[in-house]
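1. sequence plus the predicted model coming up.
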Amino acid sequence: MKDFFSPGSLVTVAGGILTVVGAIAYSTGSANLSLPTIFYGIPILLGGLALKSSELPPAIRITSANLLRRQREAAAPELSTLIGDVTRWRYGQKAHLESSLEALKLWDDDNPPRLEEIEELDTKDGYGLRLRFQLGSVSLERWVERKVRLGRFFAKGLRAEIKDLGGDQLDLLLLPGQTNQVHE
């Protein structure tokens, strides 16, 4: 259902409706209605189709936006920005966090890692995030090699934990603290 309500879908539907109304008005001889609706409808329809072709849906948000609001507001502001970035529609990108993963050298142009879901965590150490990735062509070993940098990259004072889920998935945990551990 959320795919239908993407901005690309809404623009495409609006352009399609205007184009159809214009075509019907033209065929019935209503020049006052046909010219503006066709004139605006076709470019809007084409713009919507262009958006749909480059659309990246938001990552699934496991935790509701209101559940950990107080903890989120007390945490590093970069984490709140990260949540906002990956839970909205993106256009012209292959995957969420594309530039971040490129900077961390965890990117593959042909088969990049894909963020599937994000979950906010309230741990004994404080507020953190869990990001579930499909690995694509980037090996688990490359993620583990960059584990120390992953924690520092997203916000100061974070540590990264990598949990191997088997197959082609991993969980990246961004938690407060300084130590780094790997759970496999």
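-> Perfect, I can see it now. Residues are numbered from 1 along each chain as shown.
2. all contacts plus neighbour counts: C-alpha atoms, from now on.
-> OK.
3. show me which helix runs longest in the chain.
-> Identified as the longest helix of the chain according to DSSP state H is helix 31-53.
4. in the protein, which spans are helices?
-> Counting by DSSP H, the helices of the chain are 7-27, 31-53, 69-74, 77-86, 98-103, 140-145, 147-154.
5. ok so, going back, just checking, what packs against the longest helix of the chain?
-> When contacts are defined as 3 or more C-alpha pairs under 8 Å, 6 or more residues apart in numbering; DSSP states H and E, helix 31-53 sits against helix 7-27.
6. which helices and strands sit right next to the helix it packs on?
-> Against helix 7-27 (3+ C-alpha pairs under 8 Å, 6+ apart) you get helix 31-53.
7. what does the helix it packs on contact?
-> Here helix 31-53 makes contact (C-alpha atoms under 8 Å, 6 or more residues apart in numbering) with 7-26, 91.
8. put this next to the previous one:
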Amino acid sequence: MKSTAAMVGGDLVLRSPFSSASGCTCILSLKRHSLASLGSRRPNSCTNFAPNRHAPCLPITHLKNRIHKLSRLVPRAAESTQPSSIAATSADKPTVPDNEFSLAKVSFGVIGLSVGVSLLSYGFGAYFNILPGSEWSALMLTYGFPLAIIGMALKYAELKPVPCLTYSDAEALREKCSTPILTQVRNDVTRYRYGDEQHLEEALKRIFQYGLGGGIPRRSAPMLQRIREEVTEDGKYSVVLVFEAKALEFSDFKRREAKFTSFFGPGITAEVVEGEKNIYEVKLISNTTL
């Protein structure tokens, strides 16, 4: 079914295909002198061109009000995303790469095992005349075997260093604002250790009181994952200890805040912050200011 149009007395008459169903005909009269009168109509007037006269007609003023409300919602949506942008800029702070060489950052287990195995291999090769230096084969076998054993033992008992993230502004304050204990903590956890089950084992044992009344089981002890050197909002140097504790809650750390302060003091203030799932941060903030 199609609409039909015809010229009647200089007017354009549009007949809708729904005229038979609704009993009415939609006639659009476009006279030459009426085109100029369209611009003089009131903005909120609405001419119904629909076949059904009962169809809703929305005035122009209502449309303007809705557009105005939508324009007011756009700045609010932008403001709601502002905290995430602020967090992104704080994460983009310049960091300092740890390129300083130190023997403490070298695994003695790897060194002993490598030297011992090398001496044993060459000693056996020289002993069977596969390699030159048969007169030194006995000496190489004598020292190579214990070195390999010691290297394997150290490799088995070693505790790898934790990653350390240092921001450039924190490095500038480290020399003048860091306390001796904070310096020792940073140096201890960023080097290889031997015989310890975890980093800061003695400190965690006293703070969380393993197996004692009011304490926690040894199997629930938090594990140090990494540390971070940063500057607080009020310009103080701090060392952040990031722990993972699947069996503990935030309240277990929060009520021991004073114990962290007393153990790693004097001259620092400890603050506990809850991070991601099962992650808790202990901020050791130096009270020394420039």
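-> That came through, no problem. The structure displayed is predicted, hence computed values, not measured ones.
9. separation between the residue mapped onto residue 96 of structure 1 from structure 2 and residue 156 of structure 2?
-> The equivalent of residue 96 of structure 1 in structure 2 is residue 199 (alignment by TM-score structural alignment). According to C-alpha to C-alpha, to the nearest Å, residue 199 of structure 2 stands 16 Å off from residue 156 of structure 2.
10. these two - which one has more neighbours?
-> Between residue 199 of structure 2 and residue 156, counted using other C-alpha atoms under 10 Å, residue 199 has the larger neighbour count: 22 against 12.
11. wait, the more buried one sits on residue 225?
-> No - the criterion here is C-alpha atoms under 8 Å, and residue 199 of structure 2 misses it with residue 225 at 9.2 Å.
12. what about residue 79 of structure 2, how many neighbours?
-> 10.
13. same question, residue 245 of structure 2
-> 18.
14. aligned partner of it in structure 1?
-> Residue 245 of structure 2 maps onto residue 135 in structure 1, by TM-score structural alignment.
15. redo the helices of structure 1 as JSON lines? Include distance to residue 175 of structure 1.
-> As requested, the helices of structure 1 are exported to JSON lines (distance: least, C-alpha to C-alpha, whole Å):
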{"stretch": "helix 7-27", "distance to residue 175 of structure 1": "33"}
{"stretch": "helix 31-53", "distance to residue 175 of structure 1": "35"}
{"stretch": "helix 69-74", "distance to residue 175 of structure 1": "12"}
{"stretch": "helix 77-86", "distance to residue 175 of structure 1": "10"}
{"stretch": "helix 98-103", "distance to residue 175 of structure 1": "18"}
{"stretch": "helix 140-145", "distance to residue 175 of structure 1": "16"}
{"stretch": "helix 147-154", "distance to residue 175 of structure 1": "8"}
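16. and the gap between residue 142 of structure 2 and residue 120 of structure 2?
-> 9 Å.
17. compare those two and say which is more crowded by neighbours.
-> residue 120 (23 against 14).
18. so how far is residue 155 of structure 2 from that one?
-> 18 Å.
19. residues contacting the match of residue 245 of structure 2?
-> 112, 113, 114, 168, 169, 170.
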